[in-house]
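*Asks:* Here is my input; please provide its structure:
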Amino acid sequence: MAGRQDTQRVRIRPTTVGHTRWRTSKRGAGQAPSLAENGEAVSEAAEVIQEPISVRAAVGFFAGQVGGLTALAYYVGYVQTGATLRYFGVPSSLVEFSTAQYVVRAAGSALSPIMLAGFLTAIFALIHPQLVGALQKKSPLIRRRILGTITWIGLCQAGTAAALAFGVAGYVPNPAVFWLLLAAGLAVSFYGLALRARTYTGRHDSFGPVAQLAVVALILGALFGGLSIYLQERGTKVARAVSLSLESQPYVRVLSASPLSVSGPGITEIQLSGEEGAYQYGYEGLVFLIRSEDRHFLLPREWAPGAPVIVLVEQEGIRFEYYRAPGW
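*Replies:* The predicted structure follows:
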């Protein structure tokens, strides 16, 4: 019927990132919405949709970064603590630390890897735009040669590092370096291939998800391999430093109502006077190592490799007294 007004759905594409918004307008069939109507809808979409999405994106990004850093700090604390305990002959399975405790213990060790990762990321963020701009000014042949050179440099570096890491890693001063070089070589070769694919095909996913996942898994595996070796060496160094400065550790006196049969180099058992006292035996010559749940890990004051680590459990009839070493 002539003059009939139909309800028409108009699809609005806002210039900002957000969901597609539909609005209903009454207009004659076949008539397009006016510019004023379109501008009004875009303004409403930007005002209503943009802010919640940006807030959700910021919260999601922050939560993801915090979760990733917490997991990394937990891994750092777990590996280093295990290496420190193994130096004293204590199985890491005997220690039950919470996630927060592992994160706190990793505060010093995780600082160097995080700073290195941040430094490399900043360098990449500065170099990448300059490299892309320089390549755009070159001829196609020169671009192909430059990107091919970058790819081959990365592959040669990764191959050499892999041969050294798997072949003679036990005879080099720091085998973690070769794992990090392997990860760097894989990253450089993947970057060269990705940049070449983007330059000639205009696509970011020319390798396919399976190939990308495989390369990322190899890079992460090499990074964690090098990080694991670094943390084990650092944990051993921390243990050696503790063993060489036991006089600076907190001293421990253990009082007991019954004999505990605690012995070791420098440990003395003292029978306390007074038959009516709650504690009849005392043990001197102990220093603090760690505490996990209700277990106290103590070292003889004259500990040396081969000497035992004393593990005592908190229970009725036993008291622990901690005090500062003389001169500290």
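*Asks:* C-alpha from now on. contacts and neighbour counts both.
*Replies:* OK.
*Asks:* residue contacts, G148?
*Replies:* Contact partners of G148, counting by C-alpha atoms under 8 Å, 6 or more residues apart in numbering, are 192-193.
*Asks:* one more time with 10 Å
*Replies:* 142, 154, 189, 192-193, 196 (C-alpha atoms under 10 Å, 6 or more residues apart in numbering).
*Asks:* And for G60?
*Replies:* By C-alpha under 10 Å, 6+ apart, the contact set of G60 is 54, 66.
*Asks:* Please apply the same query to the one 3 residues further on.
*Replies:* For A63, the contacting residues are 57, 69, by C-alpha under 10 Å, 6+ apart.
*Asks:* And it, how far from I53?
*Replies:* 15 Å (C-alpha to C-alpha, to the nearest Å).
*Asks:* now do V210
*Replies:* V210 is 30 Å from I53, where distance means C-alpha to C-alpha.
*Asks:* which one of these two has more residues nearby?
*Replies:* Just comparing V210 and I53: by other C-alpha atoms under 10 Å the higher neighbour count belongs to I53, 14 against 9.
*Asks:* Which helix runs longest in the protein?
*Replies:* Counting residues, the longest helix found in the chain (DSSP state H) is helix 35-87.
*Asks:* any idea which helix or strand comes after it?
*Replies:* Counting by DSSP states H and E, the next helix or strand C-terminal to helix 35-87 is helix 99-105.
*Asks:* Identify all contacting residues around stretch 269-287.
*Replies:* Everything outside stretch 269-287 that qualifies as a contact, by C-alpha under 10 Å, 6+ apart, is 246-268, 297-303, 309-310, 317-320, 322-325.
*Asks:* buried residues in stretch 270-285?
*Replies:* Residues 279-285 are the ones in stretch 270-285 that count as buried (16 or more other C-alpha atoms under 10 Å).
*Asks:* I have a second one here; can you model it like the first so I can compare?
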Amino acid sequence: MAGSGSISATKRSAASTSAPQQAPGAAPTERHPSAEPNITNWSDKVKGLLAIAPPVTLITALLLWYGYVATLQRFRYFGVDLDLTGLSNQSLLLYGAETVYPVAALLLLALLGVTGLHLAVRWLLESPHHLFVRTLAAICATGGVLLIARALIGMLRPVVAETETPGVTPLSLAVGAPLLVYGGWMARRVAVQAAGNREPSWWTGSFAARMEGIAIVIAVGVLATGLFWTANTFAAAYGTGRAEFDAANLHRRPQVALFTRDALPVIPAGVTCNDLGQGVKHRYEYNGLRLLLASDDRLFLVPGAWTADASTLVVPYDDSIRLVLFPNSPRSGVQRTRC
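*Replies:* From the prediction side, this is the model:
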């Protein structure tokens, strides 16, 4: 029992030694909460959102959408709706793949540049020149406000969106909101460092930290929306340009001689028809066609010289027709009686 009492006394003595001693009559020591109770970097604040849609997933979805819209506009130029083609998902991916390389390169370069700038800001915050970040924060916030204002003008005044360079309004929206929030983030970090261990103000306290996290999540959402909108605008313009290139280079596509049992009710401009006479199973021969697309047991044929009044011929790929494909050089043959 004596040993037990000695151990208890030793524990009480150690506890009293480790506890800070308050001088008699002294005022209680005030302890303020930390100016930044949960200082986290930019990526930590959005980790909840990134768990749902990480950057790779967002970029992949953006590129797939870009390829789809570009392919849609490419065939629409020839009067063919993409749903009518019956292209499989794999075929759509292949058609869209050739359009996404420039966009993928630009996105990755932009991501690399933003990462480098953020690292530079982090270095400035930890250097003796951290007050210079205030100037950068003011520039970013001002630029963000101006870009958001430009985006709102484009959204609220349709005439501006119709006459502007494609992508200005959505790109202003995609860049403006994150730039504004990032400027606020930099300004607040400078204020937190300047406050040190002093009592936090509303700008450096926990409430502002929570509001900052919410603002970052909203900015990421606006960024994603603006990027998809921008991709939609650029993809439509790119698809139309790709279709115009295809129309100007139809001579590179296979030339088609189409033989049918029955005469076609409508013949595209620039296409000739030859009647091979009775007794021939596939009596009607059509020349001057180029193969645009073969999909879902159908052939999409266009005239060799595409004009504004041209049209696309869609025929079933079955026993009712016969095809003869020729090299890119013009076909020479026997002239027959015209239809």
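*Asks:* TM-score of the superposition?
*Replies:* Once superposed, the chains reach a TM-score of 0.69 (TM-score structural alignment, normalised by the length of the first structure), with 265 aligned residues with a C-alpha RMSD of 3.2 Å.
*Asks:* in a strand, that's where P305 of the first structure is, yeah?
*Replies:* No: P305 of the first structure is assigned coil when assessed by DSSP: H, G, I helix; E, B strand; the rest coil, not a strand.
*Asks:* is it true that it touches P265?
*Replies:* No: using C-alpha atoms under 10 Å, P305 of the first structure is not in contact with P265, being 11.3 Å away.
*Asks:* Looking at these two, which is more packed in?
*Replies:* Neighbour count, other C-alpha under 10 Å: between P305 of the first structure and P265, P265 has more, with 15 against 9.
*Asks:* The second structure: which residue goes with that one?
*Replies:* Matched by TM-score structural alignment, P265 of the first structure corresponds to A269 in the second structure.
*Asks:* And what about that match, helix, strand or coil?
*Replies:* Per three-state DSSP, A269 of the second structure ends up coil.
*Asks:* Show the contacting residues for the spatially closest residue to it that is not a sequence neighbour.
*Replies:* Residue nearest to A269 of the second structure in three dimensions, not counting chain neighbours: A310, with 5.7 Å by C-alpha to C-alpha, 6 or more residues apart in numbering. Contact analysis of A310 of the second structure by C-alpha under 10 Å, 6+ apart lists 78-79, 267-270, 302-304.
*Asks:* Make a ChimeraX selection of the buried ones in these.
*Replies:* In ChimeraX, this line selects whichever of the contacts of A310 of the second structure come out buried by 16+ other C-alpha under 10 Å:
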select :78,267,268,269,270,302,303,304
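*Asks:* follow-up on the earlier one: any idea what the residue nearest to A269 of the second structure aligns with in the first structure?
*Replies:* So, by TM-score structural alignment, A310 of the second structure is matched to A307.
*Asks:* a markdown table please, covering the buried residues of stretch 270-285 of the first structure and showing secondary structure and distance to T7 of the first structure.
*Replies:* As requested, these are exported to a markdown table (DSSP: H, G, I helix; E, B strand; the rest coil; distance: C-alpha to C-alpha, whole Å):
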| residue | secondary structure | distance to T7 of the first structure |
| --- | --- | --- |
| Y279 | coil | 92 |
| Q280 | coil | 95 |
| Y281 | strand | 94 |
| G282 | strand | 92 |
| Y283 | strand | 91 |
| E284 | strand | 91 |
| G285 | strand | 91 |
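*Asks:* can I get these in TSV with distance to L164 of the first structure?
*Replies:* Shown next, in TSV, are those (distance: C-alpha to C-alpha, whole Å):
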residue	distance to L164 of the first structure
Y279	60
Q280	61
Y281	57
G282	55
Y283	51
E284	50
G285	47
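*Asks:* which of the residues you listed lies closest to V76 of the first structure?
*Replies:* Each of those was scored against V76 of the first structure by C-alpha to C-alpha, and G285 proved nearest at 32.2 Å.
*Asks:* Check the alignment and tell me where the closest one lands in the second structure.
*Replies:* With TM-score structural alignment as the criterion, G285 of the first structure matches G288.
*Asks:* Tell me who's in contact with the closest residue to that match other than its chain neighbours.
*Replies:* Computed as C-alpha to C-alpha, 6+ apart, the closest residue to G288 of the second structure that is not its neighbour in sequence is V271, at 4.9 Å. V271 of the second structure sits next to 286-289, 302-305 when contact means C-alpha under 10 Å, 6+ apart.
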